[in-house]
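Chemist: sequence-free structure coming up:
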């Protein structure tokens, strides 16, 4: 499936996808654990690749605080509309979204980025963290994309500061006894919420 087809799918089913992404308890707990793993700090600049309807934006914003910045990128205009509505309802001035391909994000770390300012309306100097949930399985070259994200956070790191962080999460079959019982349910959910291949 092409990126254009995936974007069209998520635009067409944005409302439905938002309900799954935002209202499913198990998915919500997974999102919290992923943000914990990324471990953003107050004042950080965090970018979410494939932000969808913005289900993670509030969790990220809570962690970076009002002095940090959260930028969500997605290729689908439909899900970005829902994400912008979420941002507007919550009145988050430091959370921004833009239409962009996660494999070619409009970001450069280490110097103010005009591309970022043009795409999101905000200029960032360094990216401290990158988060991607349920995205890499849809990319043609997931390892290449993750390598690029690692370079993005490493480029802005100073010797005196800890390196930036990248956290990638997806779903896989569980080998735990209870998880094995739920595997068919998760498989059905993934088939329902993902674009046809």
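Modeler: That came through, no problem. Everything numeric in this text was worked out from a predicted model, so none of it was measured. Numbering: from 1, shown residues only.
Chemist: from now on I want contacts and neighbour counts done on CA atoms only, so please keep to that.
Modeler: Noted.
Chemist: pull out the buried residues from stretch 137-157.
Modeler: Judged by neighbour count (16 or more other CA atoms under 10 Å), stretch 137-157 contains these buried residues: 145-146, 148-150, 152-157.
Chemist: against that first model, consider the following:
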């Protein structure tokens, strides 16, 4: 029978779900964009999501779970040089890719932080693509983002859902 100390040591050596996710996204950082580019409709989806925010020049917009920064150019274009874009992610590998992508954009800032507790206040808009399903309590997290933008602010969530298109349903019945 294992002693209490050996059970305790086994528990502490098991990585947290957060650590597992950070490791996964860091390992896949260099391939993520290649896969996304080959996924039909993703580019259009990024464009449409940025448009849906309805941001103006000079606004401050945050992308929660920005990953490799694929959405950041769309956001930076809409807020212009007088606006601010902040990308938040907790995985260092994807932030490195995002940093390289946005190196020529001085109004884009990248923050390594947990999107469930972003170190920000008072922003005009929040975008989150393909991340809300990763949280233990998505409704609570999205509610905190709504508080972050406050009255008149904008929040756009993009995530996966089961298709109703019969063609795609035949190809992917899951």
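Modeler: Sure, I can see it. Remember, predicted model here, so these are calculated numbers, not experimental data.
Chemist: TM-score for this pair?
Modeler: For these two chains in superposition, a TM-score of 0.86 is obtained (TM-score structural alignment, normalised by the length of the second structure); 159 aligned residues with a CA RMSD of 1.6 Å.
Chemist: if we can go back for a sec, can you redo the buried residues of stretch 137-157 of the first structure as TSV with secondary structure and distance to residue 77 of the first structure?
Modeler: Below are these laid out as TSV (DSSP: H, G, I helix; E, B strand; the rest coil; distance: CA to CA, whole Å):
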residue	secondary structure	distance to residue 77 of the first structure
145	helix	21
146	helix	23
148	helix	24
149	helix	22
150	helix	26
152	helix	24
153	helix	26
154	helix	29
155	helix	29
156	coil	29
157	coil	32
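Chemist: possible to save those as JSON lines with distance to residue 85 of the first structure?
Modeler: As requested, these are exported to JSON lines (distance: CA to CA, whole Å):
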{"residue": "145", "distance to residue 85 of the first structure": "28"}
{"residue": "146", "distance to residue 85 of the first structure": "28"}
{"residue": "148", "distance to residue 85 of the first structure": "29"}
{"residue": "149", "distance to residue 85 of the first structure": "27"}
{"residue": "150", "distance to residue 85 of the first structure": "30"}
{"residue": "152", "distance to residue 85 of the first structure": "28"}
{"residue": "153", "distance to residue 85 of the first structure": "28"}
{"residue": "154", "distance to residue 85 of the first structure": "32"}
{"residue": "155", "distance to residue 85 of the first structure": "32"}
{"residue": "156", "distance to residue 85 of the first structure": "31"}
{"residue": "157", "distance to residue 85 of the first structure": "33"}
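Chemist: so what touches the lengthiest helix in the second structure?
Modeler: In the second structure, with assignment by DSSP state H, the single longest helix is helix 17-37. Identification of contacts with helix 17-37 of the second structure by CA atoms under 8 Å, 6 or more residues apart in numbering yields 42-43, 67-68, 70, 90-94, 97.
Chemist: 10 Å instead, please
Modeler: The contact list for helix 17-37 of the second structure (CA atoms under 10 Å, 6 or more residues apart in numbering) reads 14-16, 39, 42-43, 67-70, 89-98, 114, 134-135.
Chemist: what's the average distance for it when superposed on the first structure?
Modeler: Superposing on the first structure and averaging over aligned pairs (mean CA distance after the TM-score superposition for the first structure), helix 17-37 of the second structure comes out at 1.2 Å.
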